[in-house]
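> What follows is a predicted protein model with its sequence.
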Amino acid sequence: MEADQIKGACLCGIGEYIVITCSGACDLGLIADTVARKLRDNKVRKMNCLAAVGADVKPTIEAFKAANLLLLDGCPVDCGKKILEKAGISSFKYVRLTDLGYEKGKTPVTEEVINAVYEKVETIY
């Protein structure tokens, strides 16, 4: 592909199964982001960019509406969920880490925690 053809194009993954995450500044945001990347690396889902929805990137929004979308939010602020709903995306699977028993600001970012969350979301289809 010529460089001018991809200029300005997002290099995020688009496909039938997509994971996006609120990668917030707290411990749960980091865990959610790491789990999403692990889903991507293990080829369970393609990872894409929640910020593109917030930036009103229409092709991304339309792709998300057609995809099997999994959103990982860390805490009850629900930033990711609010961004999707504001963009008119209503069909998605949703996991909030605090609903799994993790506490914002008090959860260590360890392989054990990351693997435990991964195991809970890996089979969501």
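Cool, the structure landed. Numbering: from 1, shown residues only.
> From here on, just use CA atoms for contacts and neighbour counts.
Noted.
> Show me where this protein has its helices.
For the chain, applying DSSP state H gives helices covering 3-6, 27-41, 50-54, 58-66, 79-86, 111-121.
> Please compare the first structure with the one that follows:
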Amino acid sequence: MSIKRWRLFMYTCFGGCSTGVSASKALIRLWEENPEDIKIACLPAVIIPGKFNEMLKSADKRLLVDACSLRCGAKLFEREGMSIDCYIELTSRLKIKKEKILPSIDLQEDVYQVIKIEVESLLQT
């Protein structure tokens, strides 16, 4: 069985804060809008050698979104040697503080727009 090749894998920390929840929703929305080109990939699976190799073979590019300045996803990628084509850390990018609450509709839309711009750029190249 051959593995489908995606143009873009998207990863996020799915953090328990407003930016993490917003990122999760944004990635789901973007996948729904581009089901043939992009897919959400499992961030924790990066530590599993077989999945790591499958991820490398299954996508042309990788985008990683961290919800906050702890940079959990980036640290995991660095530790495992996974390359990324685009990295977004939301609290710094949006100049906001991490809040352990559900996100507002406005924050969800802001996060979606930030990620969408990067996704569109990655898909154009």
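Thanks, I have it. Remember, predicted model here, so these are calculated numbers, not experimental data.
> just to revisit the earlier point, would you mind finding the most buried of the helices of the first structure?
Among the helices of the first structure, ranked by average contacts under mean count of other C-alpha atoms under 10 Å, first place goes to helix 27-41 (a mean of 22).
> corresponding residues in the second structure for that one?
On the basis of TM-score structural alignment, helix 27-41 of the first structure is assigned to residues 18-32 in the second structure.
> after superposition, how close is the matching stretch to the first structure?
Superposing on the first structure and averaging over aligned pairs (mean C-alpha distance after the TM-score superposition for the first structure), stretch 18-32 of the second structure comes out at 1.3 Å.
> hmm, who's touching that stretch?
10, 12-15, 38-40, 65-68, 90-91, 98-104, 107-108, 111-112, 115-116 (C-alpha atoms under 8 Å, 6 or more residues apart in numbering).
> before we move on, back to that, so which of the helices of the first structure is nearest Ile14 of the first structure?
Closest to Ile14 of the first structure of the helices of the first structure, according to C-alpha to C-alpha: helix 58-66, at 7.2 Å.
> any idea how far that closest one is from the chain center?
Helix 58-66 of the first structure sits 14 Å away from the centroid of its parent chain (C-alpha atoms, centre = their mean, to the nearest Å).
> ok so, going back, turn the helices of the first structure into JSON lines, including distance to Ile14 of the first structure.
Formatted as JSON lines, these follow (distance: least, C-alpha to C-alpha, whole Å):
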{"stretch": "helix 3-6", "distance to Ile14 of the first structure": "15"}
{"stretch": "helix 27-41", "distance to Ile14 of the first structure": "11"}
{"stretch": "helix 50-54", "distance to Ile14 of the first structure": "12"}
{"stretch": "helix 58-66", "distance to Ile14 of the first structure": "7"}
{"stretch": "helix 79-86", "distance to Ile14 of the first structure": "16"}
{"stretch": "helix 111-121", "distance to Ile14 of the first structure": "19"}
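> right, and those - which one's nearest Gly13 of the first structure?
If we rank those by C-alpha to C-alpha, the stretch that ends up nearest is helix 27-41, at 9.0 Å.
> and the residue nearest the centre of the first structure, what is it in contact with?
For the first structure, the residue sitting closest to the mean C-alpha position, by C-alpha atoms, centre = their mean, is Ile20 at 1.7 Å. Residues near Ile20 of the first structure by C-alpha under 8 Å, 6+ apart: Ala36, Met47, Asn48, Cys49, Leu50, Leu69, Leu70, Leu71, Leu72.
> most neighbours, which of the residues you listed?
Within the contacts of Ile20 of the first structure, neighbour counts (other C-alpha atoms under 10 Å) peak at Ala36, which reaches 30 neighbours.
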